[in-house]
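Visitor: Sequence first, predicted coordinates after that:
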Amino acid sequence: GNTGSNAINYTAYQKLPYKAEDFVALTDMISFANVLVVPVKSPIKSLKELVATAKREPGKLAFSSAGVGQTTHLMGELLRQSAGVDVVHVPYKGSAPATMAIVAGETQFMFDNLTGSLGHVKDGKLRALAVTGATREPELPDVPTMTELGMKDFDKVGWMGFFVPAKTPPAVVKKLTDNLIAVLQDPAVVQRYRELGGRPGGMPPEQFSQMVERDRQEWGALIRSQKLQLD
């Protein structure tokens, strides 16, 4: 198994004990949008208002993340770059504390994993302003995508997927891939993943490989432009 952060690490870290060519991508396990949230008590009701507030009060708005280099961090950096706003990044040690920080109002906004914030949005503790990804989320049909709101390059999602060492025999790779895709298409698995706010995987290997490479290129460009080195 592996996560979308692996596509980020190739650029964010100067030294890694592995490289992309060491692995063969099999299929994605689950993908999940990031949802732009603010505390329910926040006066900010839309992305437009968030950007306007950030421009009016540079350096005042802070966003929480699950840690430096996580997608929850890089989405905030992407907003900083795309909207030209001066906002402060506050990294936490993991998704749960980052989410609780925004619920408590310690930070003013966050691009949280949908799986982490969905319950809080439905319970009325967080207000969802937008979602990342190419399409709206079935669990939040009234929440627009960042793309709909005129923001480019926010059609990205977080993901977890399956990889094996590059030296694995092709017959083994095919059998593993076929078995994994079959499991991921099981109705019970599909339903459970959707309940969690995720989308079940099962992409053909070629399509999954293309998605991983695209993430590697696009996140890499952002990391270089923002000079975000992690080591």
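Guide: Perfect, I can see it now. Residues are numbered from 1 along each chain as shown.
Visitor: CA atoms for contacts and neighbours, from now on please.
Guide: Will do.
Visitor: tally of neighbours for residue 124?
Guide: 14 (other CA atoms under 10 Å).
Visitor: separation between residue 85 and residue 223?
Guide: Distance, residue 85 to residue 223, by CA to CA, to the nearest Å: 17 Å.
Visitor: all helices of the chain, in order?
Guide: 5-12, 47-56, 71-83, 95-104, 114-122, 170-184, 187-195, 205-226 (DSSP state H).
Visitor: Residue for residue, what is the longest strand this protein has?
Guide: In the chain, ranked by residue count with DSSP state E as the criterion, the top strand is strand 23-32.
Visitor: got the contact list for the residue sitting nearest the centre point of the chain?
Guide: With the centre of the chain defined as its mean C-alpha position, the nearest residue by CA atoms, centre = their mean is residue 158, 3.5 Å away. Contact analysis of residue 158 by CA atoms under 8 Å, 6 or more residues apart in numbering lists 3, 4, 31, 32, 33, 34, 71, 113.
Visitor: now, the most widely separated pair of those?
Guide: 3 and 34 (14.4 Å; CA to CA).
Visitor: next up, a second structure to put side by side with the first:
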Amino acid sequence: VPFAAGGSTDITARMLAEKLTVVLGQSVVVDNKAGAAGNIAGAYVSRAAPDGYTIMLNTSTMTANVTLYKDMGFNPQKDLTPVSQIALIPNVLMVNSDFQAKTLDKFIEIVKDKKIQINYGSSGAGASNHLAGVLFNKMTSGEMVHVPYKGGSLANNDLMGGQIQAVFAPLVEVLGFLENGKLRPLAVTTKTRSARLPNIPTVSEKLPGYEIELWNGIFAPAATPTDIVNKLNTALKTVLQDPSFRNKLIEQGSIPVGNSSEEFKKIMSSEIEKWGILIKMAGATAN
């Protein structure tokens, strides 16, 4: 796992490891190798023996890192084999409960009008919650101002305090805020609505073509034999069909996936291109 223990990716990995241990009949242990936005773990797995015993749960951050970093320490497309996506994680456009925009339509109207400056927070330059705003500006000809923070929780706190007007936060991180009514969700950034927020529209319902999806998925070293990749893929699909596992993902605000290695590979390529365009548009860099 490329991130610290206790985070959303780590929690999903531990849930997954518990179920895979049963399905594979072999102990699956989580090892956290945090740092460099996931690049340390990615480099480690890319150099591991391609025998199916070292796999990684990484996120869509890796596809953005291709453009953000001059040197990731490995090449995700050449040095890793995508096995299967596990889940999609919507970002949710949120405003303070006292903000005048009560609907997505009204928010778009305010952004287009440009009479009111809208500052939106993110967990840092190049993060999905930054680039979600970049794409929103592009599609509305808006001029929302990006305010980077050292973490999403800091941005959410300032949103509650009224220092900024909006965030595009990962749903899994803000369910508590939404449930206590302190923040108002206006839209989700995925192509389809979230089961946790079924009455909240997608941005694409008003801005066709808008789509920002976070995801996590399992990767193996590049030279892993096809039969081993297929065995892992089958095991992951079995876990994803388990009602208790699916329900836990949905409770977290995630959308279970479970696709083929080839499908995941195509998504990776498309995401690297999409994030690259938005990152260059934003002028973001991690080096």
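Guide: Alright, I've got the coordinates. Keep in mind it's a predicted model, so treat the numbers as computed, not measured.
Visitor: Looking at residue 3 and residue 34 of the first structure, which one has more neighbours?
Guide: residue 34 (26 against 18).
Visitor: Let me have the helices of the first structure in JSON lines, adding distance to residue 134 of the first structure and mean neighbour count as columns.
Guide: Converted to JSON lines, the helices of the first structure look like this (distance: least, CA to CA, whole Å; neighbours: other CA atoms under 10 Å):
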{"stretch": "helix 5-12", "distance to residue 134 of the first structure": "19", "mean neighbour count": "20"}
{"stretch": "helix 47-56", "distance to residue 134 of the first structure": "17", "mean neighbour count": "16"}
{"stretch": "helix 71-83", "distance to residue 134 of the first structure": "15", "mean neighbour count": "20"}
{"stretch": "helix 95-104", "distance to residue 134 of the first structure": "23", "mean neighbour count": "20"}
{"stretch": "helix 114-122", "distance to residue 134 of the first structure": "14", "mean neighbour count": "20"}
{"stretch": "helix 170-184", "distance to residue 134 of the first structure": "21", "mean neighbour count": "15"}
{"stretch": "helix 187-195", "distance to residue 134 of the first structure": "17", "mean neighbour count": "14"}
{"stretch": "helix 205-226", "distance to residue 134 of the first structure": "13", "mean neighbour count": "16"}
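Visitor: I'd like those as JSON lines, with distance to residue 149 of the first structure appended.
Guide: Below are those laid out as JSON lines (distance: least, CA to CA, whole Å):
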{"stretch": "helix 5-12", "distance to residue 149 of the first structure": "25"}
{"stretch": "helix 47-56", "distance to residue 149 of the first structure": "8"}
{"stretch": "helix 71-83", "distance to residue 149 of the first structure": "12"}
{"stretch": "helix 95-104", "distance to residue 149 of the first structure": "22"}
{"stretch": "helix 114-122", "distance to residue 149 of the first structure": "18"}
{"stretch": "helix 170-184", "distance to residue 149 of the first structure": "32"}
{"stretch": "helix 187-195", "distance to residue 149 of the first structure": "25"}
{"stretch": "helix 205-226", "distance to residue 149 of the first structure": "20"}
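Visitor: closest to residue 130 of the first structure out of the ones you listed?
Guide: With CA to CA as the measure, helix 47-56 is the member of those nearest residue 130 of the first structure (7.2 Å).
Visitor: If anything else comes up later, I'll come back, but that's it for now.
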